[in-house]
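Trainee: Here is my input; please provide its structure:
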Amino acid sequence: MDNTSHIELSESALANNFQYIRERLAPGARLSHVVKGNAYGHGIDPFVPLAHKLGADHFSVFDVHEAEQVLKALSEPVDIIIMGMVAQEQLEWVIQKNIGYFVFDSKRLEQSVLLAKKLKKKAKVHIELETGMNRSGFEMENWPQISRFLIENAAYLDLQGLCTHFAGAESIANHLRVRQQIKNFRKGRALFKNANLKPKWSHAACSAAFLRFPKTHFDLVRIGILQYGFWPNMETYISIAGLEENPVDPLQRVINWKSRVMNVKKVHKGEYIGYGTSYLATQEMTVASVPVGYSHGFSRSLSNSGRALVRGMRVGVVGVVNMNVMMLDVSHLDHVEIGDEVVLIGRQGDQEISVSSFSEYSDQMNYELLTRLPLDIKRRVKTI
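Mentor: Below is the predicted model:
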């Protein structure tokens, strides 16, 4: 049985976004598709095979569980990097499966050597350098020590990557900080090069850095939000594509979130709608109930402010968003019926509801709303 809503992934939109990204990728650099957070809410199971069909052969995830999901979703081997959590008891499996992983502390590095000896198989490590994010990574004063350790244990460690992460490349307010991080990362690359250590890939750029700092493409870029058809923030869009006389968004949203009208009823002037007294009908109204609420990822903060599409028209949420239900004001539409399609994210006719629009009515970011979409909502692929 399906959930009360479903998600469609558009193959044509994803193909468009891949083309946009590949046209801007530095010559010789490789593209890693970031699918953490259940592929930013799109679903690892449907998204990874779809991306692979369109030429994706390298994926980045946050943890071991996501790496396992990527492997299960594909019948062919691909390169995978785990950027975050690898528990000690999971490390042997990771090495055995030829999966690369970030190393940002000495204990993980030492444990990698011990397990590589046991398995008689090199561990594919990506050494993360702390350049100013102050989240994870080896501190600058420890870089010489780490380089010596890598040389001494070269028989057990395959230096797949040298990497870092920027602290907010999407915002001009962070540019001085990011530029200093770039300088620090270049110092790290030079130190490892002088030690005759040659990582297969140097990588630092996320979607925002990929767009705003092209010199950070190095050998590999890690693209997340951009491939799904969303800009890291409005500032990035304006700086890249929005300054033209007639700006046209070159990206297309891959995700479409849809439900159906559950009930239609009349509400008289002077009556309250839904829980409490947050919305008072100031005229005769027609209200449609939709079986989607905050338990499905439609935030309660969108009460009396969210938007949806019904019969090709934009309609507003009225009353408090419930756990499982929201109400829409469809007074200005003709003949709304039970079963009519409701678009929560995506296009209907000439109208579109983007995830970005949600942030206009709530405190949620693109990333937050997408990754909060429940796992049990059915994801379907709409092929070209």
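Trainee: For the rest of this, base every contact and every neighbour count on C-alpha atoms.
Mentor: Fine.
Trainee: Can you report how many residues lie near Asn196?
Mentor: Around Asn196 there are 11 other residues, counting by other C-alpha atoms under 10 Å.
Trainee: would it count as being in a strand?
Mentor: No: counting by DSSP: H, G, I helix; E, B strand; the rest coil, Asn196 falls outside a strand, being coil.
Trainee: give the contact list for it.
Mentor: Contact analysis of Asn196 by C-alpha atoms under 8 Å, 6 or more residues apart in numbering lists nothing.
Trainee: Next: the one 4 residues further on.
Mentor: Lys200 makes contacts with Leu159, Gln160, Gly161, as judged by C-alpha under 8 Å, 6+ apart.
Trainee: Would you format the residues you listed as a markdown table with secondary structure, neighbour count and distance to Ile99 included?
Mentor: A markdown table is the format used below for the contacts of Lys200 (DSSP: H, G, I helix; E, B strand; the rest coil; neighbours: other C-alpha atoms under 10 Å; distance: C-alpha to C-alpha, whole Å):
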| residue | secondary structure | neighbour count | distance to Ile99 |
| --- | --- | --- | --- |
| Leu159 | strand | 21 | 12 |
| Gln160 | strand | 20 | 10 |
| Gly161 | strand | 24 | 12 |
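Trainee: Another sequence for comparison is provided below:
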Amino acid sequence: MNPPNAQSFLEPQSRVQVDLSRFGKNVRTLKGLIPNETRFCAVVKANAYGHGGIQCAKTALENGSHFLAVARISEAVAMRDAGITAPILLLGESLPEQVSFLTAHDIRASVADIHGAKTLSAAAQALNTTLKIHIKLDTGMGRLGFLHPTAITQKAGDSAGIFQAGGLAGLKGLEVEGVYTHFAKADVIDKTHANGQLARFNEMVAMLADMGIRPQIRHAANSAAVLELPEAHFDMVRPGVAMYGMAPSDEVDITRHKLTPIMSITAKIIYVKIVPENFTVSYGCTHVTKAPTVIATVPIGYADGYSRLLSNKGQMLVKGKKAPIMGRVTMDFTMIDVGHIPGVKPGDDVTILGAQSNERITADDIAGLTGTINYEVTTGLTGRMPVSHV
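Mentor: As a prediction, the model looks like this:
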């Protein structure tokens, strides 16, 4: 008797699949919207918005991306460990003790205040090295970055230092390669706020030039600005969500550019049972059947990142038909009503995100039901479901 195949016991009952060919096509489409001389920086932070950071980074580079951007140094370390050699911009905070790694591995640090700049400068000088940096300007996002002088108060402190005589320009050990900002409201039809940020950015870049700081790379455009604000393309663009085939908001139309989603989530039904009328389902008994029906149990729950807010609201696809969620989503399982779908049995395929036959469930659909955005739907997936790339 042959021993059982151990791998078969490990085969997951729910999984995430990412179509890298579609991803590459999306990258090429976005590149086609910018001038040839404009660099392309693929934002692959947060595990490429849940799609697999290493694989998406490599695919972006294969399809013409020049830079990568991440939010945490651990993400940059993973890229380098995977053999990726392209320039990486670290969008988050950089610490003095990280300078040796940053310089050795061609990772650019973001500098958002004069104190941080001084500590990085001191660390670089102590190592007798030069750290490439990108200056972050806060033109209206309110998160990170130097403020425009007109927004500075007496309590602004480090936010004012960049525009003081001998500020950043006098710091040794730092090479200012880039300057950038981030739009807070480019993903709406009314571009008033975005245009205001753009004007402030141009003013601040001119002020830096007056101080002798003239970075070779100016960048501001996120996905929405790449699609709808060509005057923000500058020397480099930084698309994120649009590369993954998702719209920055419901006010930005990506379909006219034929950007398509690249993620699907599927599972196998593990249990089916016929139940009578007035049968209660799941914790709290929040669902009571109105007639005899069939319950199918699907091995996905909020521990996988499938939101509990989908309880009694969400749907899944079985045999090309929509099956509503019955009761509360639990930690490991979700129950769906398949009484209207003939012949459902354990082992049948369920599509949780993606297309099946002529029906589709999108990240936007799920986001609409849970009161969030498509970004959170994909980035919120946990490591319990393996990600496969095709």
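Trainee: TM-score for this pair?
Mentor: Superposed pair, TM-score by TM-score structural alignment, normalised by the length of structure 1: 0.91. Supporting alignment: 371 aligned residues with a C-alpha RMSD of 1.9 Å.
Trainee: so which of the contacts of Lys200 of structure 1 persist in structure 2?
Mentor: Conservation of the contacts of Lys200 of structure 1 in structure 2, assessed by both residues aligned by TM-score structural alignment, their matches' C-alpha atoms under 8 Å: retained contacts are Gln160, Gly161.
Trainee: Would you mind giving the contacts of Lys200 of structure 1 as CSV with distance to Val113 of structure 1 added?
Mentor: Formatted as CSV, the contacts of Lys200 of structure 1 follow (distance: C-alpha to C-alpha, whole Å):
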residue, distance to Val113 of structure 1
Leu159, 12
Gln160, 15
Gly161, 16
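Trainee: Out of the contacts of Lys200 of structure 1, the closest to Asp57 of structure 1 would be?
Mentor: Ranked by distance to Asp57 of structure 1 (C-alpha to C-alpha), those are led by Gln160 at 15.9 Å.
Trainee: which position in structure 2 aligns with the closest one?
Mentor: Under the alignment by TM-score structural alignment, Gln160 of structure 1 pairs with Glu177 in structure 2.
Trainee: so where does the closest residue to Ile255 of structure 1 other than its chain neighbours fall, helix or strand?
Mentor: Leaving aside its sequence neighbours, Ile255 of structure 1 sits nearest to Leu9 (C-alpha to C-alpha, 6 or more residues apart in numbering; 4.9 Å). Leu9 of structure 1 is part of strand 5-10, with elements assigned from DSSP states H and E.
Trainee: which outside residues touch that strand?
Mentor: Around strand 5-10 of structure 1, the neighbours that count as contacts under C-alpha under 8 Å, 6+ apart are 42, 47, 253-260, 291-292, 377-384.
Trainee: where's the residue most central in space within structure 2 relative to Gly380 of structure 2, distance?
Mentor: Against the mean C-alpha coordinate of structure 2, by C-alpha atoms, centre = their mean, the closest residue is Tyr49 at 2.9 Å. Tyr49 of structure 2 is 9 Å from Gly380 of structure 2, where distance means C-alpha to C-alpha, to the nearest Å.
Trainee: Next: Arg214 of structure 2.
Mentor: If you measure Arg214 of structure 2 against Gly380 of structure 2 using C-alpha to C-alpha, the figure is 39 Å.
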